[in-house]
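Have a look at this prediction, sequence included:
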Amino acid sequence: MTGVSILLVDDEKDYIETLGVRLHQRGIVTDCAFSGPDALLYLSKEKSIDVVLLDIAMPGQNGLTTLQQIKSQHPLVEVIMLTGQATVHSAVEAIKHGATDFLTKPCDFETLIATVEKAAARRHERQMKILDIRMQPYLTDIERKEQIRQVLEK
């Protein structure tokens, strides 16, 4: 799965640094942020992130609030929620607000890899659809924007 770029966001520094090393060994480019605001700042500067692996329970700005801001500001970025305090309600809220998937800690590493691969493929597919829409000369600007909006909402 080389070429995939992930931002790991969790206040548990040792956990995500260790996870980052393991993902890097699989050819995945990783970087870490230790809070929601740090993640948003990173994403505003770094345009090549495919997937964000985001913890829900963080001090200050929680993961659900961060998720909403990521999807608002960077709609193509896929977000996988990861938490040690899973509830049905938090999973439903995460999916409702645009999360691609929801995993609980500790997560089986192979399951995590498969979920990341799926999310990266989804991002690539959506990106290609948007490029195709932008290249269609017969669409009006309004039609083009509407079709792109529909791709981003799926």
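That came through fine.

CA atoms for contacts and neighbours, from now on please.
Will do.

In space, what's closest to L40 - neighbours in sequence excluded?
I70 (6.7 Å; CA to CA, 6 or more residues apart in numbering).

Check it against this one:
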Amino acid sequence: MDKMKLLIVDDEKDLCRILSDRLHILYGVSPDVAHSGDAALKMIKKTPYDVVILDIDMPGMDGMETLKQIKAVSAKIQVVMFTGHGTDETRRMAEVLGAFSYVDKIDGLPKLAPMVEGAYRLRKMLEDTYADAALNEYS
């Protein structure tokens, strides 16, 4: 797998460190980390991330609003919601807003890692599809 550009957004600093370490071991990537929605959006406007792991319950801008803003910046960025405070309603809302998937923190890394990998593959397919469409447009 190519090196994915990955961003973890969660106000729990210890969790971010653990996720970063584990994802580095699994995929050889060094994820960037933001501890708020506002910080994440500033980073996303500067760096073309492939996948964002996003918590829902954060002080300030919550994960749902952050998801909306991420999709407004770039619809191709794939977002995996990772939360310990989820409900069926938040799951449905995340889907409506364009999240790739939704994982409960209770399920942990065993479910998160395959979702991140799937999100990255979709991101790369979208990139290739847009490139093909652009080439066909000008051919």
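Structure received. Values in this document were obtained by computation on a predicted structure and should not be read as measured data.

For the first structure, which residue occupies the most central location?
Geometric centre of the first structure, nearest residue: V79, 2.2 Å, by CA atoms, centre = their mean.

how close does that one get to I70 of the first structure?
As judged by CA to CA, to the nearest Å, V79 of the first structure and I70 of the first structure stand 8 Å apart.

Can you give me the neighbour number for M4 of the second structure?
20 (other CA atoms under 10 Å).

Ok, V103 of the second structure next?
21.

before we move on, what about the one 5 residues further on?
The local packing of G108 of the second structure (other CA under 10 Å) involves 14 other residues.

Tell me how far it lies from K71 of the second structure.
25 Å.

the longest strand in the second structure is where?
strand 78-83 (DSSP state E).

Superposed on the first structure, what's the mean shift for it?
Average distance, strand 78-83 of the second structure versus aligned residues of the first structure after superposition (mean CA distance after the TM-score superposition for the first structure): 0.4 Å.

going on from that strand, what's the next piece of helix or strand?
For strand 78-83 of the second structure, the succeeding helix or strand toward the C-terminus, using DSSP states H and E, is helix 88-96.

now for that following helix, which elements pack on it?
helix 63-73, strand 101-104 (3 or more CA pairs under 8 Å, 6 or more residues apart in numbering; DSSP states H and E).

Run the angle between the longest strand of the second structure and helix 88-96 for me.
Following axes from the mean of the first three to the mean of the last three CA atoms, to 10 degrees, one obtains 170 degrees for the angle between strand 78-83 of the second structure and helix 88-96.

tell me how far strand 78-83 of the second structure is from the chain's mean position?
5 Å (CA atoms, centre = their mean, to the nearest Å).
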